[in-house]
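>>> Make a model of this:
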Amino acid sequence: MSATQTIPVITIDGPTASGKGTIAHLVAERLGWHTLDSGALYRLTALACLRQGLDTELESEVERVAAGLDIRFQHPAVFLAGQDVSEAIRQEQVGNLASQVAAMPGVRAALLQRQRDFRIAPGLVGDGRDMGTVVFPDAPLKIFLLADAQVRAERRCKQLSEKGISANLASLLADLRARDARDKNRTHAPLVPAQDAHIVDSSKLSIDETVNIVLDLWSGVSFPTA
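Next comes the predicted model:
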């Protein structure tokens, strides 16, 4: 076992708006660990492409942008080229484009090691779509977080409304279903649970209940530290 592999990782994968980021942050906070929002890397790539006016059909150009991202995470803020883009990367246009560029093998390869570099002591909680299958396949605890599409759309609509952003529930639901289909059916690193992942359906669970399920599962893990 390498020195890096002695650092524990909990992966939380799942579809768009399933609550991965919120749960990952709260679990990490309870454990005193670091977090990795892998989706933010793809959103940052998408935002950078939009701001540069690039043709995102050209994978080589998108890959170049991904490889050269000037980013900094300073929770809760996210910086791109020194500018706070925490709100900008959460826009639906950016999210939809992020789902498209995330299907590009070259882009995923460009961001792979950058994600793995977040594995630092005392531990990491990483959320995304391929954390347990590709990025950290040796993670001692893997969660696949589900929620009904209607529930996810309602949660997203509520989040946007609370931020003063107008949102249409029917449109959000259609976007979520389209992104789900794209994520599940892409050839490279599709959205699927790792074989050893624990499936958690949060449709009828509160945030605290979901966090406690993850922590209870972690408490039952025997993880070597040397």
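>>> make it CA atoms for all contacts and neighbour counts henceforth
Fine.
>>> Leaving out sequence neighbours, find the closest residue to the residue most central in space within the chain.
Centroid-nearest residue in the chain, with CA atoms, centre = their mean: residue 128, separated by 2.8 Å. In this structure, residue 128 finds its nearest non-sequential neighbour in residue 13, 4.9 Å apart by CA to CA, 6 or more residues apart in numbering.
>>> Surely that neighbour is in contact with residue 141?
No: judged on CA atoms under 8 Å, residue 13 makes no contact with residue 141 at a distance of 11.3 Å.
>>> which one of these two has more residues nearby?
residue 13 (31 against 23; other CA atoms under 10 Å).
>>> who are the neighbours in contact with the more buried one?
Contacts of residue 13 were listed using CA atoms under 8 Å, 6 or more residues apart in numbering, and they are 20, 127, 128, 129, 130, 131, 132, 142, 143, 144, 145, 193.
>>> Out of the residues you listed, list just those in strands.
If you go by DSSP state E, the contacts of residue 13 have 127, 128, 142, 143, 144, 145 in strands.
>>> Residue 106 falls within a helix, correct?
Yes: according to DSSP: H, G, I helix; E, B strand; the rest coil, residue 106 belongs to a helix.
>>> Quick check: residue 125 vs residue 13, distance?
Using CA to CA, to the nearest Å, residue 125 is found at 11 Å from residue 13.
>>> about what we covered before: out of the ones in strands among the contacts of residue 13, give me the two with the largest separation.
Within the ones in strands among the contacts of residue 13, 128 and 142 form the most distant pair, 11.4 Å apart (CA to CA).
>>> Now do the shared contacts for these two.
11, 12, 13.
>>> Which members of the residues you listed are positioned in strands?
Among those, the ones falling in strands (DSSP E) are 11, 12, 13.
>>> how about those residues in CSV, adding distance to residue 59?
As requested, those are arranged in CSV below (distance: CA to CA, whole Å):
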residue, distance to residue 59
11, 28
12, 27
13, 25
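>>> I'd like the structure of this one too, to check against the first:
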Amino acid sequence: MHSSPALVIAIDGPSGAGKGTVSRVVAERLAYRHVDTGAMYRAVAWLALQRGTDLADAGAVASLAGAATFAFDAGSVTLEGHDVTAAIRTPEIDRAAAVVAQHAPVREVLVERQRGYGRHGGVVMEGRDIGTVVFPGADVKIYLDASASERARRRATDTGHAAGRASGGVTQVARALEERDRADRTRAASPLTLASDALYIDTTDLAVPAVVARVMAAVEAALTRSAR
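Next up, the predicted model:
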């Protein structure tokens, strides 16, 4: 399918909606590049903490972001030549990334990098502002969502908190998600919002294959349009 016109596929949505899994599967099906933009913000936050950079210093964090070298391969994330896939998926980095993502200078730097990754198409890019800011002219725009309780359950499972229900593990995750949702939707720079021309998919009661099927149907339609 990659021999067909190389599309830009934007998959947006809040945490726990299924962006990561669905994006990876779709990219694999199409033999497209998969770019997790959220991982870029996480990686910058991780690097800032490692370097002792004040997360509130937008200019300093933006400088780090501009100089950083990222690589994405089969679900892994490499920063400055080091695999940080696991290191950037912790509660501490969750909080730090939320701060970093508020800074307009940081977003400007990373958005430019993201546009570079997709300049020639053949990319599935996931995030919170792909279809609205990074690639408003994307060939396919998808917005994945799910109920707050389902997103918290998934997130807790992904981060290993499910076993901690007795100590309020899932409740703690739900509270953190609520805070992140609020920050993402109300920030001045590139807030999380549904693009007017995006396909909205509620994944609450859908298994991954069903979601992938809907996304692939949209991709097939876009390929058909581009071939006319």
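>>> nearest to residue 101 of the first structure, of the ones in strands among the contacts of residue 13 of the first structure?
residue 128 (14.4 Å).
>>> ok, the closest one touching residue 37?
Yes: counting by CA under 8 Å, residue 128 of the first structure does reach residue 37; the two are 6.6 Å apart.
>>> What residue in the first structure is paired with residue 49 of the second structure?
When the first structure is aligned by TM-score structural alignment, residue 49 of the second structure is paired with residue 50.
>>> What's the local residue count around that match?
Neighbours around residue 50 of the first structure, by other CA under 10 Å: 15.
>>> Could you check which helix or strand contains it?
helix 38-52 (DSSP states H and E).
>>> which helices and strands sit right next to that helix?
The contact analysis (3 or more CA pairs under 8 Å, 6 or more residues apart in numbering; DSSP states H and E) places helix 38-52 of the first structure against helix 59-67, helix 92-101, strand 124-128.
>>> Point out the most buried one among these.
Of those, the one with the most neighbours on average (mean count of other CA atoms under 10 Å) is strand 124-128, at a mean of 28.
>>> Once aligned, what mean separation remains between it and the second structure?
Superposing on the second structure and averaging over aligned pairs (mean CA distance after the TM-score superposition for the first structure), strand 124-128 of the first structure comes out at 0.5 Å.
>>> so what does that strand touch, helix or strand wise?
Contacts defined by 3+ CA pairs under 8 Å, 6+ apart place strand 124-128 of the first structure against strand 9-13, helix 20-31, strand 34-37, helix 38-52.
>>> I'd like the ones you listed as JSON lines, with distance to residue 222 of the first structure appended.
Formatted as JSON lines, those follow (distance: least, CA to CA, whole Å):
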{"stretch": "strand 9-13", "distance to residue 222 of the first structure": "12"}
{"stretch": "helix 20-31", "distance to residue 222 of the first structure": "16"}
{"stretch": "strand 34-37", "distance to residue 222 of the first structure": "20"}
{"stretch": "helix 38-52", "distance to residue 222 of the first structure": "26"}
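>>> now, of these, which is deepest in the fold?
Note that of these, strand 9-13 is the most buried (mean count of other CA under 10 Å), with a mean of 29.
>>> Buried ones in the helix ranked longest in the first structure, by neighbour count?
Longest helix in the first structure, counting residues (DSSP state H): helix 169-185. Neighbour-count burial for helix 169-185 of the first structure flags 169, 172, 173, 175, 176, 177, 179, 180, 182, 183, 184 (criterion: 16 or more other CA atoms under 10 Å).
>>> Name the next helix or strand downstream of it, please.
Following helix 169-185 of the first structure in sequence order, the next helix or strand is strand 198-201 (DSSP H and E).
>>> what's the average distance of that next one to the second structure?
Mean deviation of strand 198-201 of the first structure relative to the second structure after superposition (mean CA distance after the TM-score superposition for the first structure): 0.7 Å.
>>> Report the distance from that strand to the chain centre.
16 Å (CA atoms, centre = their mean, to the nearest Å).
>>> distance from the helix or strand just after it to the second structure after superposition?
Where DSSP H and E defines the elements, the next helix or strand beyond strand 198-201 of the first structure is helix 207-219. Aligned to the second structure and superposed, helix 207-219 of the first structure gives a mean residue distance of 0.9 Å (mean CA distance after the TM-score superposition for the first structure).
>>> and helix 207-219 of the first structure, what does it pack onto?
Packed next to helix 207-219 of the first structure, using 3+ CA pairs under 8 Å, 6+ apart, are helix 20-31, strand 141-146.
>>> Mean distance between the shortest one and the second structure after superposition?
After superposition onto the second structure, strand 141-146 of the first structure lies on average 0.6 Å away from the residues it aligns with, using mean CA distance after the TM-score superposition for the first structure.
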